[in-house]
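# the following comprises the amino acid sequence and a computationally predicted model.
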Amino acid sequence: MQPPVPSFTTTWHNAPYPSISPTRPELSAAGKTVIVTGAGSGIGHATTASFARAGATKIILIGRNKVNLEETQRSLPCASSVHAVDVRDEQAVPNVASAVGRWDMLILAAGYIPTPASILDSSVNEWLEALETNLKGTLILAKSFLPPTNPIHAAVIGYSAAVTFPAAMLPGLSAYTISKTAVIKLIEYTAAENPSIFAAALHPGVVDTPILRKTGVDPTTLPMDDADLPANFAVWLASKEASFLKGG
């Protein structure tokens, strides 16, 4: 199936490929503490598995659903801890950050999408909940976790989907795309204000997740991506290889 938008590369990948395999020695996360939000399902769940395959020493699982987080935890071969908190909670998230202490990689995979509706027909409260979770949640995580980062090499990767598509292709998704566009700028400022940190927004592709299903999209009509593809790419991006993106 052809890409839904023009591809900027000669090869369009829908599944993991060898050059971003988390088992490559140069992508090793050995000795690293990795934090993953939204770790209980979807791309967040897949990302924890990829960092585990990369040899992460410890993975911190953050999300709202404790049962899902514990299921993810049972699948991991490395040390891990579960923190069932809402990323919008301005008291609970800093407490988690204090408990975790120094970390090396922060992966922002938590997200919320309202029921699709035009701006005119949207519920104001539900529309704003997308901003609360996607934008405010990212802000709280940044303010809470940035102080105790590894001062030598720390990476912040935020998944930010759908923002590359024009509005006409995404009817009813104004709250989600606007909030995720704002997240990109927040991550950009994080990088500018913290030069010792590598920070980037990553479009995860089109993956069959609960969020995608809520948009009403039929997965059979699009070239779906394996969840391991963005997960493995996040490992590559957060690795030392990412230093060349900083001019290193």
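Received it, and whenever you're ready, just let me know what you need.
# C-alpha from now on. contacts and neighbour counts both.
Fine.
# who touches the lengthiest helix in the chain?
Looking across the chain with DSSP state H, the single longest helix is helix 174-193. Identification of contacts with helix 174-193 by C-alpha atoms under 8 Å, 6 or more residues apart in numbering yields 112-114, 118-119, 127-128, 130-131, 134-135, 138-139, 142, 158, 160-163, 167, 197-201.
# which helix or strand lies directly C-terminal to it?
Counting by DSSP states H and E, the next helix or strand C-terminal to helix 174-193 is strand 197-202.
# between helix 174-193 and that following strand, find me the angle.
For strand 197-202 against helix 174-193, the angle by axes from the mean of the first three to the mean of the last three C-alpha atoms, to 10 degrees is 160 degrees.
# in the helix or strand just after strand 197-202, which residues are buried?
Per DSSP H and E, the first helix or strand lying C-terminal to strand 197-202 is helix 210-214. Neighbour-count burial for helix 210-214, counted by 16 or more other C-alpha atoms under 10 Å, picks out residue 211.
# also this one, for the comparison:
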Amino acid sequence: MAASFGALYGCLGGFGGVFRASRGWLGGHISGVKHLVLIGRTESTLRETEGLIPANSATVSAFASSVTDEAGLKKIAETVGAWDILILNAAHISAPAPLVKAPLEEYWSDYETNVKSIIIAVQAFVPNAKAGAAVYAIAAGALVLPPKLTPYLSGYLTSKLAQLKVMEYLAAENPDLFVCSVHPGMVDTKIFRGSGASPDQLPMDTATLPAHFLVWLSQPKTKFLNGKLVWANWDVEELFAKAEEIQNSTMLTIGYEGWPFVPAA
């Protein structure tokens, strides 16, 4: 896809999850990419991830830093310079617990990683974005479900909901960027297991699905999804069929159900 050739990709965090779950994920992103930048908390995990990348594919730069380290990420952004695609993949899920009993420090860690790190990253990197650059944040599909169906996960899901709104603001305030939140599908990762879910209870997807979806998303003809939340396991032809409706409405964004209030015909 034309948008990926010669590009500089940056990926922040999450290397123990979807990113490292499949060589296909890596290969799908690296095809035609000139430079891949990895940013994660631990040096050892970065090196392991770097080892999964096919030889002779792309120049790889790895930086060890917490995604909530504002000074650290600003320094990395200065070193990296101009970029084409930024993938915000870091996530944290606290142990499932009732809201009134959840340990506050662990609960708030969800917000530190799932919201604060997004803000830190865009403040550090967006000033150096190339024309037409794209920012993708990995979302949580369960955030759209009623709380009665997802009890004891308020820390994780409300923080991912806030993350989604931050991305909507990023899109609205930066018309030169392509901004999209992507639910990767039902992939067996540490976050998935941390929610209490089990692969034998749900229809599962493979880790290559979000990889291929993000490559597909990097085409110019997907720009109608700017500022939207999309799921990697949706039918892309159906998305194209609804392109005009999606682009010109609040569809696939977070809002108040039933608003604007229109009298029944």
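All right, it came through fine. It should be emphasised that the depicted structure is a prediction, and the values quoted were computed from it without experimental measurement.
# got a TM-score for the pair?
Both chains were compared after superposition, and using TM-score structural alignment, normalised by the length of structure 1 their TM-score is 0.84; 221 aligned residues with a C-alpha RMSD of 1.7 Å.
# sorry, back to before: so the longest helix of structure 1 corresponds to what in structure 2?
Per TM-score structural alignment, the counterpart of helix 174-193 of structure 1 in structure 2 is residues 154-173.
# mean shift of the matching stretch relative to structure 1?
For stretch 154-173 of structure 2, the mean deviation from structure 1 after alignment is 0.6 Å (mean C-alpha distance after the TM-score superposition for structure 1).
# which parts of structure 2 are helices?
18-21, 23-30, 43-52, 70-80, 104-111, 117-125, 154-173, 190-194, 208-217, 236-241, 243-247.
# nearest to residue 88 of structure 2, out of the ones you listed?
Minimum separation from residue 88 of structure 2 across the helices of structure 2 (C-alpha to C-alpha) falls at helix 117-125, 6.9 Å.
# what's that closest one aligned against in structure 1?
Using TM-score structural alignment, helix 117-125 of structure 2 pairs with 137-145 in structure 1.
# what lies in contact with that stretch?
87-90, 93-94, 97, 108, 183, 186, 190.
# one more time with 6 Å
Under the contact criterion C-alpha atoms under 6 Å, 6 or more residues apart in numbering, stretch 137-145 of structure 1 has outside partners 87-88, 94, 97.
# which of the residues you listed tops the neighbour count?
residue 87 (27 neighbours; other C-alpha atoms under 10 Å).
# please name the nearest non-neighbouring residue to the corresponding residue of structure 2 for that one.
In structure 2, the residue matched to residue 87 of structure 1 (TM-score structural alignment) is residue 67. Of all residues not flanking residue 67 of structure 2 in the chain, residue 117 sits nearest, at 5.4 Å (C-alpha to C-alpha, 6 or more residues apart in numbering).
# do residue 20 of structure 2 as well
Closest to residue 20 of structure 2 by C-alpha to C-alpha, 6+ apart is residue 49, at 6.4 Å.
# what residue of structure 1 matches up with that neighbour?
Under the alignment by TM-score structural alignment, residue 49 of structure 2 pairs with residue 72 in structure 1.
# try residue 95 of structure 2
Taking TM-score structural alignment as the criterion, the aligned counterpart of residue 95 of structure 2 in structure 1 is residue 115.
# list the contacts of the equivalent of residue 61 of structure 1 over in structure 2.
Correspondence of residue 61 of structure 1 to structure 2, assessed by TM-score structural alignment: residue 38. For residue 38 of structure 2, the contacting residues are 11, 62, by C-alpha under 6 Å, 6+ apart.
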